[in-house]
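# Quick one, what's the 3D model for this:
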Amino acid sequence: MTSPSPRQTLFPPGARIKLVNGRFADVAAGQFYPTSTSLVIQDGKIAAMPGMHGEPDDTPAEFVINLQGKSVIPGLFNTHAHIQIISGMMDKGELRQRQIAKNLSDCLERGITHVRDTLCWDLAQNREIKDKISRGDLAGPRLHQAIHVSPVGGTYAPKRTFMKRTLFSFLGLPLVPYSSPGSGAVVFRKGASPQEVRDAVDRAIFERGAEMIKFCDQPEHFMSYKPGAVVMTWPPLEAAADQARKRGIPTTIHNVTAEGFRQSLRAGVDSLAHLPIDQELTGEDLALFAASHTSIEPTLTVGFYYCWSMIGNPWRDHPEIQRLDGFRDSVYEKVLEESWLPEVRPGYRAQRDGLHQGSMKIYGLIDLSGPFQYFASIQPVGGKNFERIYAAGGRERCACGNDATVSACSQAAIHLEMELFDFSLNRDGNHVFSGADALRTASIQSARALGLDKLYGSIEAGKVADLAVMDGDPFEDFHCVGSPVAALFMDGRLVVDHCGL
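Predicted coordinates:
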């Protein structure tokens, strides 16, 4: 597990730290800066990059660190994850806390300095974790909290019936009253006026501390995935997106329908999470996306977890499901070993075995196979939509999120998401996804999706000194992106050091 590096304490406030003999990545250009470039850190930011234009480097510094010729990339992002929702894990005590601590520590070990939590029903849980990280009691990245704004009865704002509260509590997810400042969901009544919707957005921002506003277009209920959930229709979506924009807060939407895709683009939602899986997008849809500024987080790892050639899956014999089965079989055990504590892995293996039989029941009572049947079209329909979105401008606007830990991996497993980009796009003789694309996706494009690109996401003077040091060339090999790092600077502090810097 990551522990603070002793070098953290060696840099007094205001000291200038010069990094030399490194290959610094210019993510926008898709290449390294000239080898003569060094980098000066002061007060947590990149103060200068002398030698970038071949000029002599005589910049004074109190400390000089030799990077041993290694590659240096900006700190990476996971733009779509969940800290508390751990699929397949019922434990609410010490084991759960150890798993969460491992997940966050592993993020630093893989160069991930930002994780956005896109849904937490009890904000006290994540606030405690953020406090521990800020105090140094827990190793982890920066956490950014999205607040869900929804009509009551929506997919992720269910009516708080006794059965719902009991089920959520059983899963370790307290369903806090929506009126409480501690709830991660702010609701408004069905048929609410535009002003009521705007007021809900303001409560999310000023009362709950939203760093992003999240919506949902899914017409099915959470857990059961049966129809009947209240959806975010056009009038409230337009009002909510506009209000967030006026407040300077970015927006995202859980998007699984083609109609939701269209409405979100027209409303100017900043990022789309997931992919439309109900039908293929039209040429007009793709033109609408191309003309927008909207980012997309395809979260291909969701398909990795939910698409199986299981009994009861109407897409069971589709060639894309068969192809995914082959890929998953080759990496599934490795993903489990990387992501989960030994005590947790058997649960995921049991899930896999149950899915092959067409069901998944907790303690033989609660059937959770519904989402696996509902999301079965992610690969055959969503995958095709992803290819077309990528070609219509998504290459420059994809962000990196993996829906951890709803999917069977941790927040640190963005390397699997990049492997799934390769699996989905580099096929049939095409090679449209490169190492440079992977690096941009997980850095500057993700920073832009979160509205953080002025300070993070690239190596430039004036930006925060989040720097991942690694062996290998990320421009040549996309597998480098999200792989274990040799060292990591965060806010200019050396927080991981496996190479004796």
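# Please count neighbours and contacts with C-alpha atoms only from this point.
Will do.
# for the stretch 51-200 of the chain, what spans make up the helices?
According to DSSP state H, counting those that start in this stretch, the stretch 51-200 of the chain carries its helices in the segments 94-109, 123-135, 162-170, 194-202.
# Check which helices and strands the last one is in contact with.
Just to be clear, that refers to helix 194-202. The contact analysis (3 or more C-alpha pairs under 8 Å, 6 or more residues apart in numbering; DSSP states H and E) places helix 194-202 against strand 185-188, helix 234-247.
# what angle sits between the strand ranked longest in the chain and helix 123-135?
Looking across the chain with DSSP state E, the single longest strand is strand 142-151. Using axes from the mean of the first three to the mean of the last three C-alpha atoms, to 10 degrees, one finds that strand 142-151 and helix 123-135 are set 160 degrees apart in direction.
# and strand 142-151, what does it pack onto?
strand 112-117, strand 185-188, strand 212-216.
# May I see the buried residues of that strand?
For strand 142-151, the neighbour count (16 or more other C-alpha atoms under 10 Å) marks 142, 143, 144, 145, 146, 147, 148, 149, 150, 151 as buried.
# what angle separates that strand from helix 234-247?
Angle of strand 142-151 versus helix 234-247, following the same axes, to 10 degrees, is 150 degrees.
# Contacts for strand 142-151, please.
Strand 142-151 has contacts (C-alpha atoms under 8 Å, 6 or more residues apart in numbering) with 113-120, 130, 156-157, 184-190, 200-201, 204, 208-216, 230-232.
# Could you also give me the structure for this next sequence, so I can compare it with the first?
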Amino acid sequence: MNFDDTGLALTHVTVIDVVGGRSLPDQTVLVADGAITAVGPASQVVIPPGATVHDLRGRYVIPGLTDMHVHSEPGPDDERRLPALYIANGVTMVREMWGRPLLHEWRRRTSAGEMIGPRSIIASPIVDGAPALWSDIPIDAPIISVTTEREARRAVGVAKDGGADFVKVYSRLEPEPYFALLAEAAAQDMTVVGHRCDRVPLRDQLGAGQRSFEHVHGLWPATSTDVERMEAAMARISPRPGFYYADWFKQVNEVEWESVNRYSGASATSLFERMVAEDVAYCPTLVMHAAVDLPEWMRLDDERFAYMAPDVPDMWTFVRGQIFHGGGRSADEEAKRRTLFDHRRAAVAAMDEAGVRLLAGTDAVTPGLFPGFALHEELELLVSAGLTRMRALQTATIEPARFLGREQTCGSVDPGKLADLVVVDADPLADIRNTRRIHAVVAAGRYIGPDERRALLDGVAALTATAPGVEGA
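Sure, this is the predicted structure:
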């Protein structure tokens, strides 16, 4: 992405300092060569000759946002759709959780300035056991299924040779391949992240080398009054063929419900303290759980479908019926799901209170989630769970930077950092929903003002409106 060679000056803004946890009013932020060169009081910062000045008095600057759990599933026109939606929503970096070759091409083209898009951290293909949960449906995404220690070690080499930034492990790995993979990844200096493994007690996975865990549904057995019994129930899950993932999901839900009804505050506290001690991060993806647990969350009349591919509403309807709702939920089941969602939020608050490093992620493009937009919903859910507005912002800015080892180059509005910024019209520390009120985005030093941002969104909508098969196209 090409930056403005003449430099930028964002004047009279309030800078949200996510490292110091404070607001800095009436600041000037200088940008040149894709980096922040100065931040200070507007009365003291000297604007270089030739710089493009944007008077932003009354507005607020936050670091560019990071979504730490996305699945960009490239389809027709998606290279013009998904990256633009992220940038228009102030998401300037994403962690892609299912690697595939085209994502590496997108990253190359973005870095070369050939397309607008976020910086990306890209996973390996999913590494799962056998049968792999997504192996019996037609999807254009690579899966590595391993059943032996040798295969697990080889999977790490495949990931590294393919240019992956980290190894993504999935739910059905057996203990021996799982631990062999972690040992090989450590030897090859590869980070491992992903799901908890059904067959390995969660406490045994902490400290074994996996650096982050995703979603809240694997948490509950380890927080119960009878950890050993509930972990054994988790290990007995055996997906049946036909649609492995859907059957697995139903069985996980059953273990979830029993575990939650045996919840132990002492077990949870012990688990979260272990996470802190082992410096393990957690990416709860509450917005994904909202889409799964709360029937009203997924609305097929949402105006944001204007930015999605034409076949998305039908796909969402299918997934909601066959996976989320398992062919239909009774009133009792709906009540259980709402209770589970309340427990998920409470667990996230407890993790935050214990000092667990939380990472904001969405699981977009899970049905019910709109890429880019969903991260703002995740921030709102984190605040509703009990995080302060500053902590919520940190989970999408400085905490991802620290987790990725990039805190010296991104994650905050400081001199020397990459110029990835979001200008909003109102204070996000007064109301986290104000992160949605985007005035402008600075992506790799390029200023995308209101008109260009609107044009990005309009261009994505035009892709949908003119897609083959759309009435009037």
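# Please pick the buried ones from the contacts of strand 142-151 of the first structure.
Among the contacts of strand 142-151 of the first structure, the ones that count as buried by 16+ other C-alpha under 10 Å are 113-120, 130, 156-157, 184-188, 190, 200-201, 204, 208-216, 230-232.
# quick one: the longest strand of the first structure to helix 94-109, angle?
Going by the same axes, to 10 degrees, strand 142-151 of the first structure makes 120 degrees with helix 94-109.
# how far apart are strand 142-151 of the first structure and its match in the second structure?
Overlaying the second structure shows strand 142-151 of the first structure at a mean distance of 2.8 Å from the equivalent residues (mean C-alpha distance after the TM-score superposition for the first structure).
# okay, the angle between that strand and helix 194-202?
Going by the same axes, to 10 degrees, strand 142-151 of the first structure makes 160 degrees with helix 194-202.
# okay if I get the buried residues of strand 142-151 of the first structure as a markdown table plus distance to residue 294 of the first structure?
Listed next are those as a markdown table, based on distance: C-alpha to C-alpha, whole Å:
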| residue | distance to residue 294 of the first structure |
| --- | --- |
| 142 | 23 |
| 143 | 22 |
| 144 | 19 |
| 145 | 20 |
| 146 | 17 |
| 147 | 19 |
| 148 | 19 |
| 149 | 19 |
| 150 | 20 |
| 151 | 23 |
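# Mind telling me what residue 144 of the first structure corresponds to in the second structure?
In the second structure, the residue paired with residue 144 of the first structure is residue 121, using TM-score structural alignment.
# how near is that match to residue 431 of the second structure?
Relative to residue 431 of the second structure, residue 121 of the second structure is positioned 29 Å away (C-alpha to C-alpha, to the nearest Å).
# what about the nearest residue to residue 313 of the second structure once chain neighbours are set aside, which SS state?
Among residues not flanking residue 313 of the second structure along the chain, residue 300 sits closest, at 6.5 Å (C-alpha to C-alpha, 6 or more residues apart in numbering). Counting by DSSP: H, G, I helix; E, B strand; the rest coil, the backbone at residue 300 of the second structure sits in coil.
# Next, count neighbours for residue 300 of the second structure.
When neighbours are counted by other C-alpha atoms under 10 Å, residue 300 of the second structure registers 14.
# next one: residue 451 of the second structure
10.
# can I assume it sits in a helix?
Yes. With three-state DSSP as the criterion, residue 451 of the second structure is located in a helix.
# so stretch 434-447 of the first structure aligns onto which residues of the second structure?
Aligned by TM-score structural alignment, stretch 434-447 of the first structure corresponds to residues 388-401 of the second structure.
# now the end-to-end length of the matching stretch.
Stretch 388-401 of the second structure: ends 19 Å apart by C-alpha to C-alpha.
# Any buried residues in that stretch, and which?
Buried residues in stretch 388-401 of the second structure, counting neighbours by 16+ other C-alpha under 10 Å, are found at 388-401.
# ok, and what's touching it?
Contacts of stretch 388-401 of the second structure (C-alpha under 8 Å, 6+ apart): 18-19, 21, 63-68, 357-361, 379, 382-383, 407, 410-412, 428-432.
# got it, and stretch 20-27 of the first structure?
With C-alpha under 8 Å, 6+ apart, stretch 20-27 of the first structure has contacts from 31-35, 37-39, 64-74, 436, 439-440, 444, 458-459.
# Quick one: buried ones out of these?
When the contacts of stretch 20-27 of the first structure are checked for burial by 16+ other C-alpha under 10 Å, the buried set is 31-35, 37-39, 67, 70-74, 436, 439-440, 444, 458-459.
# thinking again about what came up before, I'd like the list of the contacts of stretch 388-401 of the second structure that fall within strands, please.
Checking those against DSSP E, those in strands are 63, 65, 66, 67, 68, 357, 358.
# Pull out the buried positions in stretch 328-340 of the first structure.
328, 332, 335, 336, 339, 340.
# Give me the subset of those that lies in strands.
Filtering these for strands - DSSP E - leaves nothing at all.
# Would you mind giving the buried residues of stretch 388-401 of the second structure as a markdown table with distance to residue 326 of the second structure and secondary structure added?
As requested, those are arranged in a markdown table below (distance: C-alpha to C-alpha, whole Å; DSSP: H, G, I helix; E, B strand; the rest coil):
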| residue | distance to residue 326 of the second structure | secondary structure |
| --- | --- | --- |
| 388 | 35 | coil |
| 389 | 35 | helix |
| 390 | 38 | helix |
| 391 | 35 | helix |
| 392 | 32 | helix |
| 393 | 35 | helix |
| 394 | 36 | helix |
| 395 | 32 | helix |
| 396 | 32 | coil |
| 397 | 36 | coil |
| 398 | 38 | helix |
| 399 | 36 | helix |
| 400 | 34 | helix |
| 401 | 38 | helix |
